[in-house]
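Student: quick one, what's the 3D model for this:
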Amino acid sequence: MKFLSSELAAHLAGGATTLCNCWKLTRGDGRVMGFTDHDGDLAFGGVTYEAAAGFTASAIESSAGLAVDNLDLAGALDSERLDEGDLAAGIYDDASVEIWRVNWQAPEQRVLMRKGNLGQVSRGATGFTAELRGLAHRLNQPVGRLFQYGCDADLGDERCGVALASVEMRGEGVVLSIEENRIVTASGLGAFDEGWFERGRLVFTSGGNTGAGCEVKLHSLTVDGAVIELWQAMAREIAPGDAFAVTAGCDKQFVTCRAKFGNETNFRGFPHMPGNDYVISYASSGDVNDGGSRN
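Tutor: Take a look at the predicted model:
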């Protein structure tokens, strides 16, 4: 149910209205941005809503129950504050969005129409389309632990305990050459074994991609230096001389946790859990049936 001020209710009842839509977007880093489909900038609540940003939205529909209400938000990449590289880098992922219906002649007359978070974002040559998910989408997220062979902790987090900042787990390199904006040959990583950084994360510390990162797909060694292949191309061009930091990777398996990190006591999976093959197995005269350990 929407609650309208008496002034806004009287304006709507008057027949001729001066209404527009405003979008308030709050990124994960705390930066707040405002946009409106009105032909002039508006300001309220301490936020300036930029006009002529090319924003349009599909019809707002709400349903009863716990079904997730979605709508699409489309925009042109013509705002000085909207950057294609930031969109590609994931800076706007899961950003909080508020949609307001505002009387542009008197912005204090407004009503909050929808609140949610940005979902899937698709980009084109000159614009983008973003899915806006209603608050109920949080109920679709898994809560609690899963019983599985693999570890469900993130390498280096509190449950894992591996110190990723240590010199054994973290390397710093400089780009020597680039292919397809995702495969780099770099110096500074010669002390690490081949494959050490696979499934790890590389974050650029200088250049056009400063602060942006990507998961490492492959890590190999050549006579020219270490070759790091990322899972996807970076949003901005990588250039020779760009510096980066890269951390070790983990495949979430118990043997890797024990052999690579010596951290088996903090392994957060269930490597000894019987699988389907064990459930349907049967005793055989050729097997060792002494009830001993399955390891």
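
Student: going forward, measure contacts between C-alpha atoms and count neighbours the same way
Tutor: OK.

Student: where's Asn276 relative to Arg268, distance?
Tutor: According to Cα to Cα, to the nearest Å, Asn276 and Arg268 sit 21 Å apart.

Student: who has more neighbours, the two?
Tutor: In terms of neighbours (other Cα atoms under 10 Å), Arg268 is the more surrounded of Asn276 and Arg268; the figures are 23 against 8.

Student: tally of neighbours for Leu202?
Tutor: 25.

Student: looking at this, it is in a helix?
Tutor: No - looking at Leu202 with DSSP: H, G, I helix; E, B strand; the rest coil, it is strand, so not inside a helix.

Student: quick check: closest non-adjacent residue to it.
Tutor: By the measure of Cα to Cα, 6 or more residues apart in numbering, the closest residue to Leu202 outside its immediate chain neighbours is Val246, 4.2 Å from it.

Student: ok, the one you found - contacts?
Tutor: Contacts for Val246 (Cα atoms under 8 Å, 6 or more residues apart in numbering) come out as 170-173, 197, 200-203.

Student: any chance of those in a markdown table, with distance to Ala13 too?
Tutor: Converted to a markdown table, those look like this (distance: Cα to Cα, whole Å):
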| residue | distance to Ala13 |
| --- | --- |
| Arg170 | 64 |
| Gly171 | 65 |
| Glu172 | 64 |
| Gly173 | 65 |
| Phe197 | 64 |
| Gly200 | 59 |
| Arg201 | 56 |
| Leu202 | 57 |
| Val203 | 55 |
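
Student: can you show me the helices along the protein?
Tutor: Here the chain has its helices, by DSSP state H, at 6-13, 84-89, 254-259, 276-279.

Student: for those, give me a markdown table that also has distance to Asp37.
Tutor: As requested, those are exported to a markdown table (distance: least, Cα to Cα, whole Å):
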| stretch | distance to Asp37 |
| --- | --- |
| helix 6-13 | 19 |
| helix 84-89 | 20 |
| helix 254-259 | 53 |
| helix 276-279 | 57 |
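
Student: here is a second sequence; please produce its structure as well for comparison:
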Amino acid sequence: MTRRWFAGELETVVTWWRVYRRDGITHGFVSHDRDLSFDGIRHRTAPGMVPSAIRLSSDLEPDSAEVAGALDHASIRAEDLAAGRFDGAQVEVGVVDWETLEREVIYAGTITTVSQDAGQFSAGLASVKTLLARQPIPQTSPTCRAAFCGEGCNLSPAPFTHDAAIASVDQVNAKLSLVGAPGADKLLDGTISFLSGESAGLEFAVAAIDGDQLILDRWFGEDVAAGTRVVVREGCDHRWETCRTRFGNAINFRGEPFLPGNDLLTRYPLPQ
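Tutor: Predicted coordinates for the structure are as follows:
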């Protein structure tokens, strides 16, 4: 039977929350004066870090919440927030009896936005009910809807993943060139992951190319220098011609390149 929380005048109840980062690291916190361990996770005391404005509803509209606190906890660093290590992380919020460790989850969602201001941070959360807003039936498109080497594409990522090293770095413009990798044109729309330094474990997208240099989607750590080892994944522009000629994967193309567009109904006949 589920416990009825806050039924008495005096309760030994505190709030706990967990952050499951996409790089595999889990953070646990509790609004108590000592650490609590349960579910195989040590929840560190963080009385200055509190979830606020949790909204729960019985309709199909997504619930919203926010977590705020000071950037003074050892596991919440401004550098990690700026690098995007918490972007898209899964979050659980609940209550726990600090004497019996009886507990319950009251909110689950995903970090959508992270902001910093004067030593404070706040993270906006979106509940799992946002999944209900997804289109159950894919919409038609001239380009492929599948992620490259993902479900639907069905190509193995192994032939398109390469170990390489940085040849030169432009820290100001977030550019770099590689040695031991395919040409920059094949890496456009692909990804790059650093194997060491402050950016290790993070995945960056190749947003553009400038000659033989790759322009990444955001700035990387200052310790990235020539010789740093990386793993790069080739990119795909999701066009029919690319899928057919470059990858020979036309059978798995998830798009409708030959379907007439909506403007077909407004076209006028042309004289022959």
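
Student: can you map out the strands along the stretch 101-250 of the second structure?
Tutor: With DSSP state E, counting those that start in this stretch, the ranges of strands along the stretch 101-250 of the second structure come out as 103-117, 120-127, 161-170, 175-179, 191-194, 203-210, 213-216, 229-233.

Student: the first one against the first structure, how far on average?
Tutor: Going back to what we said before, that points to strand 103-117 of the second structure. In the superposition against the first structure, strand 103-117 of the second structure averages 3.0 Å from its aligned positions (mean Cα distance after the TM-score superposition for the first structure).

Student: which neighbouring elements make contact with that strand?
Tutor: Counting by 3 or more Cα pairs under 8 Å, 6 or more residues apart in numbering; DSSP states H and E, the packing neighbours recorded for strand 103-117 of the second structure are strand 90-97, strand 120-127.

Student: for those strands, could you give me a markdown table that also reports distance to Asp59 of the second structure and mean neighbour count?
Tutor: What follows is those, written out as a markdown table (distance: least, Cα to Cα, whole Å; neighbours: other Cα atoms under 10 Å):
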| stretch | distance to Asp59 of the second structure | mean neighbour count |
| --- | --- | --- |
| strand 90-97 | 20 | 19 |
| strand 120-127 | 13 | 20 |
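
Student: okay, these in TSV with distance to Ile209 of the second structure next?
Tutor: Listed next are those as TSV, based on distance: least, Cα to Cα, whole Å:
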stretch	distance to Ile209 of the second structure
strand 90-97	32
strand 120-127	32
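
Student: closest one to Val102 of the first structure among the helices of the first structure?
Tutor: Val102 of the first structure lies closest, by Cα to Cα, to one member of the helices of the first structure: helix 6-13, at 8.9 Å.

Student: and that closest one, which residues are buried?
Tutor: For helix 6-13 of the first structure, burial by neighbour count (16 or more other Cα atoms under 10 Å) applies to 8, 11.

Student: stretch 187-202 of the second structure too?
Tutor: In stretch 187-202 of the second structure, counting by 16+ other Cα under 10 Å, buried: 187-195, 198-199, 202.

Student: with adjacent residues omitted, what lies nearest to Cys149 of the second structure?
Tutor: For Cys149 of the second structure, the spatially nearest residue (Cα to Cα, 6+ apart) is Leu155, at 4.7 Å.

Student: distance of the residue nearest the centre of the second structure from Ser193 of the second structure?
Tutor: Among the residues of the second structure, the one closest to the centroid is Gly88, at 3.7 Å (Cα atoms, centre = their mean). Counting by Cα to Cα, the separation of Gly88 of the second structure from Ser193 of the second structure is 17 Å.

Student: now do the same contact list for whichever residue in the first structure pairs up with Val230 of the second structure.
Tutor: Aligning on TM-score structural alignment places Val230 of the second structure opposite Phe244 in the first structure. By Cα under 8 Å, 6+ apart, the contact set of Phe244 of the first structure is 172-175, 202-206.

Student: who are the contact partners of the residue nearest to Cys149 of the second structure?
Tutor: If a contact means Cα under 8 Å, 6+ apart, then Leu155 of the second structure has 148-149, 249 as its contacts.

Student: can you select the buried ones from those residues in ChimeraX?
Tutor: This is the ChimeraX syntax for the buried subset of those, where burial follows 16+ other Cα under 10 Å:
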select :148,149
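
Student: with distance to Arg55 of the second structure as new columns, can the contacts of Leu155 of the second structure be given to me in a markdown table?
Tutor: Below are the contacts of Leu155 of the second structure laid out as a markdown table (distance: Cα to Cα, whole Å):
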| residue | distance to Arg55 of the second structure |
| --- | --- |
| Phe148 | 37 |
| Cys149 | 38 |
| Asn249 | 46 |
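
Student: of the contacts of Leu155 of the second structure, closest to Phe38 of the second structure?
Tutor: Checking the contacts of Leu155 of the second structure against Phe38 of the second structure by Cα to Cα gives Cys149 as the nearest, at 37.7 Å.

Student: ok, the equivalent of Val227 of the first structure over in the second structure - how many residues close by?
Tutor: Superposed on the second structure with TM-score structural alignment, Val227 of the first structure falls opposite Gln213. Using other Cα under 10 Å, Gln213 of the second structure has 20 other residues around it.

Student: check Glu194 of the first structure too.
Tutor: Glu194 of the first structure: 16 surrounding residues under other Cα under 10 Å.

Student: over to Asp93 of the first structure?
Tutor: Using other Cα under 10 Å, Asp93 of the first structure has 18 neighbouring residues.

Student: quick one: contacts for the residue lying closest to it once chain neighbours are set aside?
Tutor: Once flanking residues are discounted, Asp93 of the first structure sits nearest to Leu118: 6.3 Å by Cα to Cα, 6+ apart. Shown in contact with Leu118 of the first structure (Cα under 8 Å, 6+ apart): 92-97, 130-133.

Student: how close does Leu118 of the first structure sit to Ala51 of the first structure?
Tutor: Distance of Leu118 of the first structure to Ala51 of the first structure, given as Cα to Cα: 20 Å.
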